[in-house]
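Colleague: Sharing a model prediction with you, sequence too.
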Amino acid sequence: MRALRWVLVVALALAVLALAALTLGVFATLNPNAPLWLRSLGSVEGVLSARVGLEGVASYSRAVGLTLLTSLLAGLAAYLKPRG
């Protein structure tokens, strides 16, 4: 059971890192002076959200939604982490 929890924590941590990068990219697309590599991450997120069917949602709303989802997953990973 303890090993399964560690596997879940690592999987959730990797998902959090990926979502955090996409979130940063979406916020970067809102600023035309942001570095190109950050705006490229936002472009990747735009393609992914179009596949899911969220192309009609404003970029700021998607960024806030991704921020909330990333925070929830990070909290879940911390909650599931095996202790002592």
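Modeller: Received it, and whenever you're ready, just let me know what you need. Numbering: from 1, shown residues only.
Colleague: switch to C-alpha atoms for all contacts and neighbour counts from now on
Modeller: Fine.
Colleague: ok, which stretches of this protein are helices?
Modeller: 2-29, 36-52, 59-80 (DSSP state H).
Colleague: Give the burial count for Gly31, as a bare number.
Modeller: No, residue 31 isn't Gly; it's Asn. The number of residues packed near Asn31 is 10, by other CA atoms under 10 Å.
Colleague: show me the contacts for it.
Modeller: Contacts for Asn31 (CA atoms under 8 Å, 6 or more residues apart in numbering) come out as none.
Colleague: let's go with 10 Å and repeat that
Modeller: Residues near Asn31 by CA atoms under 10 Å, 6 or more residues apart in numbering: Arg39.
Colleague: one more structure, for comparison:
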Amino acid sequence: MRGLGLALLTLLTLLLAALTLGTFASLNPGAPLWLRSLGSAEGLLSAGLGLGGVPGFARGLGLALLTSGLAGALAALWKRG
């Protein structure tokens, strides 16, 4: 059961990392299309959560902080094994 929780937390962390990267990539019109597509997906999710009015850079910073916090928690839980 613990392994399943760690696996789900790992997937959530990786998903948030990808969305964070996409958010920052959507701020640059020269970024690759696949990265800007991730940014568009994040924009849709943010709008669904009522955060559509928050500027992209602020959303990116918030996602970066959330992702790093989850990654730190995951590392601490993983080490306790």
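Modeller: Structure received. The shown structure was predicted, so the numbers you read here are calculated from the model rather than taken from an experiment.
Colleague: After superposing, what score do the chains get?
Modeller: Taking TM-score structural alignment, normalised by the length of the second structure as the basis, the two superposed chains have a TM-score of 0.93; 81 aligned residues with a CA RMSD of 1.3 Å.
Colleague: on that earlier part again, reformat the helices of the first structure as CSV; add mean neighbour count.
Modeller: CSV is the format used below for these (neighbours: other CA atoms under 10 Å):
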stretch, mean neighbour count
helix 2-29, 17
helix 36-52, 16
helix 59-80, 16
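Colleague: Spatially central residue in the second structure, please.
Modeller: Central residue of the second structure (CA atoms, centre = their mean): Leu16, 2.0 Å from the mean position.
Colleague: residues in the second structure aligned with stretch 25-32 of the first structure?
Modeller: Against the second structure, the aligned range for stretch 25-32 of the first structure is residues 22-29 (TM-score structural alignment).
Colleague: and that stretch, how far apart are its ends?
Modeller: Using CA to CA, to the nearest Å, one end of stretch 22-29 of the second structure lies 12 Å from the other.
Colleague: now swap in stretch 17-31 of the second structure and tell me
Modeller: End residues of stretch 17-31 of the second structure are separated by 17 Å (CA to CA).
Colleague: Figure out how far it is from the centre of its chain.
Modeller: 11 Å (CA atoms, centre = their mean, to the nearest Å).
Colleague: Then stretch 12-32 of the second structure?
Modeller: 8 Å.
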